[in-house]
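**Student:** Sequence isn't available, so here's the structure alone:
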């Protein structure tokens, strides 16, 4: 096999390994245990602005990775690009180099009328309307968020004073037809006119494109994962503004610190799971 400049190197790109990863170009010493996962590489500096220190360790294709510290807690961020296929690659390769906690940090469309643009949505579970996770597990396997990650995100949002909602997220494979929007020339996919109404009636909170795959793969591999998104649009009210994305980034960053405190408290208490009987200062 040859590397990108044509030099012959040992190894096989089809053989997963624990060294430098093919797509992310990160190795075991490049990322912290906890990694935030925005989609857009341009959002990475919007995440790291809240950190005390940061250093870019890799940038290949849509995957931009920065590692640093927030109030003494090691933390990383890796952009995943748009959609579940590229997000799943990020999960696979981050897991291979030792990451064990993954938090999607993104934007979404809300479908419940009480959710305002700029509010945060913390995912408790997800509807798997994307095909990537189907290639890992049967279709009735749940995409559930880790309860510790959900608790840390809620605690962080409360401490920061941000408006937030918790609930079920739907992850789609397309921005247009798969989310009930018209395609080019007014094309409408079968059933798209009822999609949002049906999801709303089932008390689904929001729509985005990566959470269900991230949550599913994390559960399959025994990792902690969650998702927090800023509402950019409300599909019920018709409101749309790119507002409040810093809130999700700041909340997720603080949540990583709180998770580290949870882990230390668990070690001191000699328990494996965080629960309401343990205090978090």
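**Tutor:** Noted; the coordinates are in hand. Everything numeric in this text was worked out from a predicted model, so none of it was measured.
**Student:** CA atoms for contacts and neighbours, from now on please.
**Tutor:** Will do.
**Student:** Name the nearest residue to residue 70, ignoring sequence neighbours.
**Tutor:** residue 51 (4.6 Å; CA to CA, 6 or more residues apart in numbering).
**Student:** Helix, strand or coil: sort out residue 169 for me.
**Tutor:** The assignment at residue 169 comes out as strand when based on DSSP: H, G, I helix; E, B strand; the rest coil.
**Student:** Next, the contact list for it, please.
**Tutor:** If you count contacts by CA atoms under 8 Å, 6 or more residues apart in numbering, residue 169 has them with 123, 124, 125, 126, 127, 204, 205, 206, 207, 208, 211, 212.
**Student:** likewise residue 97?
**Tutor:** So residue 97 contacts 18, 19, 20, 26, 27, 28, 29, 31 (CA under 8 Å, 6+ apart).
**Student:** So which of the contacts of residue 169 wins on neighbours?
**Tutor:** Highest neighbour count within the contacts of residue 169, by other CA atoms under 10 Å: residue 211, with 36 neighbours.
**Student:** tell me the contacts of that residue?
**Tutor:** So residue 211 contacts 84, 104, 126, 169, 171, 226, 227 (CA under 8 Å, 6+ apart).
**Student:** ok, second structure coming up, stack it against the first:
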């Protein structure tokens, strides 16, 4: 039955859910990659669609920006609709010189200062990580497609307009590949509920070089990321 934030009926949500932040990207991805996509949610403008990919049921559902918004949708998708595999597909800012614009980053782990789960862990510095099978399958898919891909730790920030250049320097020095705003909470929730999670990220800008992916190129790069995520879920 519908939840507070998702209007889908029982059975409308597939066990595998891809989650871009932007609801309009969810619509674009569903119309581009899924067969017979049907809109199953539009509560508060957060669009969700379910269709099939190579015969496998898939839902593509927006998450909004930031861990707080992501947590709402992921919790309801897992708890109320039985989602078993959640893959974040989104953009990120590179923090290492070898990570270039348009490259894909597969987040093996996600560092954060705080998240909606922080109140549960209290003094514990829990280290959430990706599902290994999803990670390996995604890397294989990216390699087959010839997409430059990096695997390692990322940083999930709880703010977009960062005022901590000293923190960025520390993370860069410790090998953090890129920064985004949702993956740490995704991994926390997947561990808590015993489901699979992975973040597949396209580099749209670079914190060191100040380069940025032109808007006209974002759709093509986003498409590569969706394909990697689908191949990871159904290798």
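**Tutor:** Sure, I can see it. Note that the structure is predicted; figures quoted are calculated from it, not measured.
**Student:** Could I get the TM-score for this pair?
**Tutor:** Once superposed, the chains reach a TM-score of 0.92 (TM-score structural alignment, normalised by the length of the second structure), with 227 aligned residues with a CA RMSD of 1.4 Å.
**Student:** returning to that earlier point: what about the second structure, which of the contacts of residue 97 of the first structure hold up?
**Tutor:** Using both residues aligned by TM-score structural alignment, their matches' CA atoms under 8 Å, the second structure keeps these contacts from the contacts of residue 97 of the first structure: 28, 29, 31.
**Student:** which parts of the top helix by length along the first structure are buried?
**Tutor:** Longest helix in the first structure by number of residues (criterion: DSSP state H): helix 245-269. Within helix 245-269 of the first structure, the residues that count as buried by 16 or more other CA atoms under 10 Å are 245-263, 265-266.
**Student:** Equivalent analysis for stretch 40-52 of the second structure, please.
**Tutor:** 40, 41, 42, 46, 47, 48, 49, 50, 51, 52.
**Student:** Need the nearest residue in space to the aligned residue in the first structure for residue 148 of the second structure, chain neighbours excluded.
**Tutor:** In the first structure, residue 148 of the second structure lines up with residue 163, judged by TM-score structural alignment. Spatial nearest neighbour of residue 163 of the first structure, chain neighbours left out: residue 119 (5.3 Å); criterion: CA to CA, 6+ apart.
**Student:** residues near the equivalent of the one you found over in the second structure, how many?
**Tutor:** Aligned counterpart of residue 119 of the first structure in the second structure: residue 103 (TM-score structural alignment). If you count neighbours by other CA under 10 Å, residue 103 of the second structure ends up with 20.
**Student:** can I assume residue 103 of the second structure is in contact with residue 205?
**Tutor:** No. With contact defined as CA atoms under 8 Å, residue 103 of the second structure does not count as touching residue 205 (10.3 Å).
**Student:** For residue 42 of the second structure, give me its contacts.
**Tutor:** Taking CA under 8 Å, 6+ apart, one finds 6, 7, 48 in contact with residue 42 of the second structure.
**Student:** if we go to 7 Å?
**Tutor:** residue 48 (CA atoms under 7 Å, 6 or more residues apart in numbering).
**Student:** Relative to residue 223 of the first structure, how far out is the counterpart of it in the first structure?
**Tutor:** By TM-score structural alignment, residue 42 of the second structure lines up with residue 59 in the first structure. As for residue 59 of the first structure, its distance to residue 223 of the first structure is 24 Å (criterion: CA to CA, to the nearest Å).
**Student:** For the residue most central in space within the second structure, give me its contacts.
**Tutor:** By CA atoms, centre = their mean, the second structure has its centre lying nearest to residue 88, at 1.7 Å. Counting by CA under 7 Å, 6+ apart, residue 88 of the second structure touches 18, 19, 20, 198, 199, 200.
**Student:** let's go with 8 Å and repeat that
**Tutor:** The neighbourhood of residue 88 of the second structure, defined by CA under 8 Å, 6+ apart, consists of 18, 19, 20, 183, 186, 197, 198, 199, 200, 201.
**Student:** residues making contact with the helix or strand harbouring residue 35 of the first structure?
**Tutor:** Residue 35 of the first structure is part of strand 34-37 when elements are defined by DSSP states H and E. With contacts defined as CA under 8 Å, 6+ apart, strand 34-37 of the first structure is touched by 74-80, 99-106, 252-253, 256.
**Student:** Mean distance of it to its aligned residues in the second structure, please.
**Tutor:** Here the mean offset of strand 34-37 of the first structure against the second structure after fitting is 0.4 Å, by mean CA distance after the TM-score superposition for the first structure.
**Student:** in the stretch 101-250 of the first structure, which spans are strands?
**Tutor:** 101-110, 120-129, 143-144, 164-172, 204-208, 224-234, 239-240 (DSSP state E, counting those that start in this stretch).
**Student:** Need those in CSV (columns: distance to residue 192 of the first structure).
**Tutor:** Below are the strands of the stretch 101-250 of the first structure laid out as CSV (distance: least, CA to CA, whole Å):
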stretch, distance to residue 192 of the first structure
strand 101-110, 16
strand 120-129, 13
strand 143-144, 23
strand 164-172, 12
strand 204-208, 14
strand 224-234, 17
strand 239-240, 20
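**Student:** which residues does whatever residue of the first structure lines up with residue 85 of the second structure contact?
**Tutor:** When the first structure is aligned by TM-score structural alignment, residue 85 of the second structure is paired with residue 101. By CA under 8 Å, 6+ apart, the residues touching residue 101 of the first structure are 33, 34, 35, 223, 224, 225.
**Student:** which of these still touch in the second structure?
**Tutor:** Under both residues aligned by TM-score structural alignment, their matches' CA under 8 Å, what those keep in the second structure comes to 33, 34, 35, 223, 224, 225.
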